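**Student:** Coordinates for the following, if possible.
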Amino acid sequence: MNQPTSNSILSRIGATLTRRSAQQNRLFTVKQVASSVQLAFPTLKLPELSIHWKQNLNLQHLVNLPRNALSGPVQEDKAAAHAFLKNIVSTEEYTLSLFDLRDIYGINLSLPQAQQYQSLEDISGSELCRDIRIISMRDFDKVLNRAIPEFKQKKAIQLLSASWLGLNYFWAPEQRSLELTCAIVYARRRELPLNKPVLVNRIVLNKSELAVLQQHYHVLAMPENAWDENSFMQYLINYRVPYARLPLLRGSHPIEVLLLPRHETGSDTLGLGLRKAGAQDATEFLLTLTN
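**Tutor:** Sure thing, here's the model as predicted:
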């Protein structure tokens, strides 16, 4: 009478062992990933310095990084990655009691037509500034006060800078950037000082936090078509590798990084394989910017 039950138990045990064996056989190797993934990985490097704040490597969006900045299928994986990412970029605020606005390097202007110009002088002489005419000192004062209302008061104005961009300061407000540009160019030509107190928001990379991130994650720069390429996606889907995704803003050529935890065998193997296939580690690149 017990025979059917025994057969049932043995059958279930056999099925379990078969599934485990199949799972073991499905494990992939670093060599398999490196040879199978066919992607043109982007090269991480600083873009040529631009007068346009957003056209440089822009990590401002990583300051106080919100949880929803990461994408991926599993909330726990995104939360784990967020814990290591949230402090890698921060801001330092300091004031300069006397700063000559003629030394402003660039502007923070979201205007596609302006991106072709690579100096404030070029912008001021373009069609964008056709209606901002400065011929006399009276015109200059009028335009300057449109850009900075009550210019002669001691209220500090805001500038942006980043540790990897050297001592280059950018006008922070987007509003009235064209008026400010024309006023600065006129002041440079006429050698008119534009001294003002300024409040500088400087974006900085945290070297120690980056080092901790590197210990725990592969942070790999991926091409845009990666998420449509089966040679890569098969590892994320078929093996349920834990991961998260995060955009990095790099001028007109944004990239996305893939975060793979090193403590998980599958994700660590995938990370090592992608490195062999040519993927660049974004953490290594960011660490070079802290030196």
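
**Student:** switch to C-alpha atoms for all contacts and neighbour counts from now on
**Tutor:** Noted.

**Student:** Now for the spatially most central residue of the chain: which residues touch it?
**Tutor:** Using CA atoms, centre = their mean, the residue of the chain that lies closest to the mean C-alpha position is Leu248, 2.5 Å off. Each residue near Leu248 by CA atoms under 8 Å, 6 or more residues apart in numbering is listed here: 58-59, 254-257.

**Student:** Ok, Gln115 next?
**Tutor:** With CA under 8 Å, 6+ apart, Gln115 has these contacts: His52.

**Student:** Confirm that the residue nearest to the centre of the chain sits in a helix.
**Tutor:** No - with DSSP: H, G, I helix; E, B strand; the rest coil as the criterion, Leu248 is assigned strand and is not in a helix.

**Student:** can you count the residues close to Ala22?
**Tutor:** By other CA atoms under 10 Å, 11 other residues sit near Ala22.

**Student:** Also Gly166?
**Tutor:** Counted with other CA under 10 Å, the neighbours of Gly166 add up to 8.

**Student:** That one and Leu101, how far apart?
**Tutor:** 17 Å (CA to CA, to the nearest Å).

**Student:** From the contacts of Leu248, keep the buried residues only.
**Tutor:** 58-59, 255-257 (16 or more other CA atoms under 10 Å).

**Student:** Redo these as a markdown table? Include distance to Ser126 and secondary structure.
**Tutor:** Below are the buried ones among the contacts of Leu248 laid out as a markdown table (distance: CA to CA, whole Å; DSSP: H, G, I helix; E, B strand; the rest coil):
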| residue | distance to Ser126 | secondary structure |
| --- | --- | --- |
| Asn58 | 26 | strand |
| Leu59 | 29 | coil |
| Ile255 | 31 | strand |
| Glu256 | 34 | strand |
| Val257 | 37 | strand |
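
**Student:** need the residues you listed in CSV with distance to Gln3, can you?
**Tutor:** Supplementary listing: those in CSV, determined by distance: CA to CA, whole Å:
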residue, distance to Gln3
Asn58, 70
Leu59, 68
Ile255, 62
Glu256, 59
Val257, 57
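
**Student:** Sequence B follows; please return its structure for comparison with A:
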Amino acid sequence: MMSLPEPMPSLTSHLARLAQRFGLSAKASQQALERASGLQLPFARLPEPEPSIFWNDGPCLQRLLELPRGALSGPVQEDKARAHAALTRLIRKESDFHCEIDLRQIDGLGGYGSDGISYPGIEAFAATPACRLVRIISYKDFLRALGTALPGFDKGTPIELRQASWLGERLYWAGEHHIEAFACAVAYARLRGLEVMLPAEVTDYRLDRAGVQALDAEYHAITMPAQAWSDRDFMALLLDTQVPYARLTLLRNAGNSELLLLEKREPTANAIGEGLKLAGAPDLVRYLRDLPQITRFKRGQPAPSSSAL
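**Tutor:** Below is the predicted model:
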């Protein structure tokens, strides 16, 4: 019976065997792993998306699509270029034109709220003091508020909407001005059962499965607390090993402000990445895989009913 061919060894294991033969880096890699796993840093879990009507309250992964090359820092330009290419493959987007979308289906806004509070739905935001100033009492007031937020809507000017697979089924208006007027108009339309159909360009952002797999195959992608870059032991580890790396300021959370990318094909970098994970560093790939994924928006989905208000 013919035996199956043995699998090809990985590049890392091949390099490790060569290192052992010549007595070079196997010991150094083991020491790097031990030093990294023993680091005492304030690692914190990456925050999971919470229901919010504001687009920027969630993980802003869509920014990776247009990530400037200069956004990454690190000692070697070639390493940064490879890391940049890997990150820009994580997200893809598609845009579709819809002839008619019910205003009542839109439940998200661009930007942030002025009070810094996250709201789970349009109605909660429309009840705030800032929104009460809009004062929609009649249908005429409704048209005025909607026209303030969407100039030209009555002439068929398309509205720009977006959604992201990791933010659930929520449709977000892309506008960032007059958000109080827009929120009040949506809430009033729902309350009164007003059907207002608008043409819309919907941009859909999604995690690219192949891109996530490629990142996992090529890199340890871990988030580091801001304190790491002033920690004597961590910085000594990077300097002593001269390990190639790339780093990116990705998260607004001060506890996890940097993404660190270490190439798995380089034995010492791979060892440090494994050690940091043992020390408690959050794994970006695992985080991405745990994010919720949804089907794209389809015209004809039911609008929220006023009975749920």
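
**Student:** Quantify their similarity with the TM-score.
**Tutor:** In this superposition the chains share a TM-score of 0.84, using TM-score structural alignment, normalised by the length of the first structure; 271 aligned residues with a CA RMSD of 2.5 Å.

**Student:** just to revisit the earlier point, just give me which of the contacts of Leu248 of the first structure are shared by the second structure.
**Tutor:** Retained in the second structure (both residues aligned by TM-score structural alignment, their matches' CA atoms under 8 Å) from these: 255-257.

**Student:** any idea what Val202 of the second structure aligns with in the first structure?
**Tutor:** Matched across to the first structure, Val202 of the second structure falls on Val200, judged by TM-score structural alignment.

**Student:** Leu191 of the second structure now?
**Tutor:** Aligned partner of Leu191 of the second structure by TM-score structural alignment: Arg189.

**Student:** The stretch of helix or strand that match belongs to vs the second structure, mean deviation?
**Tutor:** Per DSSP states H and E: Arg189 of the first structure is located in helix 177-190. Superposing on the second structure and averaging over aligned pairs (mean CA distance after the TM-score superposition for the first structure), helix 177-190 of the first structure comes out at 1.0 Å.

**Student:** Run through the neighbouring helices and strands of that helix.
**Tutor:** helix 120-124, helix 137-147 (3 or more CA pairs under 8 Å, 6 or more residues apart in numbering; DSSP states H and E).

**Student:** So which of the ones you listed is the most surrounded?
**Tutor:** Comparing these by mean neighbour count (mean count of other CA atoms under 10 Å), helix 120-124 ranks first with a mean of 19.

**Student:** how about that one, aligned to which bit of the second structure?
**Tutor:** Going by TM-score structural alignment, helix 120-124 of the first structure sits over residues 122-126 in the second structure.

**Student:** now do stretch 93-107 of the first structure
**Tutor:** Going by TM-score structural alignment, stretch 93-107 of the first structure sits over residues 95-109 in the second structure.

**Student:** go on, stretch 166-174 of the first structure?
**Tutor:** Under TM-score structural alignment, the match for stretch 166-174 of the first structure is residues 168-176.

**Student:** Give me the aligned partner of Phe234 of the second structure over in the first structure.
**Tutor:** By TM-score structural alignment, Phe234 of the second structure lines up with Phe232.

**Student:** and if you look at Leu276 of the second structure?
**Tutor:** Alignment note (TM-score structural alignment): Leu276 of the second structure maps to Leu274 of the first structure.

**Student:** Quick check: the closest residue in space to that match that isn't next to it in sequence vs Thr283 of the first structure, distance?
**Tutor:** Spatial nearest neighbour of Leu274 of the first structure, excluding adjacent residues (CA to CA, 6 or more residues apart in numbering): Ala34 at 5.9 Å. Distance, Ala34 of the first structure to Thr283 of the first structure, by CA to CA: 20 Å.

**Student:** Quick one: the helices in the stretch 151-300 of the second structure, in order.
**Tutor:** Along the stretch 151-300 of the second structure, the segments classed as helices by DSSP state H, counting those that start in this stretch run 179-192, 209-218, 232-241, 267-279, 284-290.

**Student:** can you tell which of the ones you listed is closest to Gln31 of the second structure?
**Tutor:** helix 267-279 (8.6 Å; CA to CA).

**Student:** tell me the angle the closest one makes with helix 232-241.
**Tutor:** 160 degrees (axes from the mean of the first three to the mean of the last three CA atoms, to 10 degrees).

**Student:** What is the distance between the host helix or strand of Ser95 of the second structure and the centre of its chain?
**Tutor:** Applying DSSP H and E as the criterion places Ser95 of the second structure in strand 91-102. Centroid separation between strand 91-102 of the second structure and its chain, computed with CA atoms, centre = their mean, to the nearest Å, is 20 Å.

**Student:** Report the contact partners of the nearest residue to Glu92 of the first structure once chain neighbours are set aside.
**Tutor:** Setting aside the residues directly before and after it, Glu92 of the first structure is nearest to Arg202 in space (CA to CA, 6+ apart), at 5.1 Å. By CA under 8 Å, 6+ apart, Arg202 of the first structure lies in contact with 91-93, 160-163.

**Student:** Take the residues you listed and write them to CSV, including distance to Thr43 of the first structure and neighbour count.
**Tutor:** As requested, the contacts of Arg202 of the first structure are exported to CSV (distance: CA to CA, whole Å; neighbours: other CA atoms under 10 Å):
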residue, distance to Thr43 of the first structure, neighbour count
Thr91, 26, 18
Glu92, 29, 11
Glu93, 32, 11
Leu160, 26, 22
Ser161, 24, 23
Ala162, 21, 24
Ser163, 21, 15
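
**Student:** quick one: which two of these are the most distant?
**Tutor:** The most widely separated members of these, counting by CA to CA, are Glu93 and Ser163 (12.4 Å).

**Student:** my guess is Asn256 of the second structure contacts Thr223, does it?
**Tutor:** Yes - counting by CA atoms under 8 Å, Asn256 of the second structure does reach Thr223; the two are 5.9 Å apart.

**Student:** picking up where we left off before, nearest approach to Pro75 of the second structure belongs to which of the helices of the stretch 151-300 of the second structure?
**Tutor:** Between those, helix 232-241 lies closest to Pro75 of the second structure; by CA to CA that is 10.5 Å.

**Student:** Mean deviation, that closest one versus the first structure?
**Tutor:** Mean for helix 232-241 of the second structure is 1.7 Å (mean CA distance after the TM-score superposition for the first structure).

**Student:** Report the buried residues of that helix.
**Tutor:** So, applying 16+ other CA under 10 Å, buried residues of helix 232-241 of the second structure: 233-234, 237-238.

**Student:** Quick one: residues contacting the corresponding residue of the first structure for Pro158 of the second structure.
**Tutor:** Under the alignment defined by TM-score structural alignment, Pro158 of the second structure is paired with Ala156 of the first structure. If you count contacts by CA under 8 Å, 6+ apart, Ala156 of the first structure has them with 196-199.
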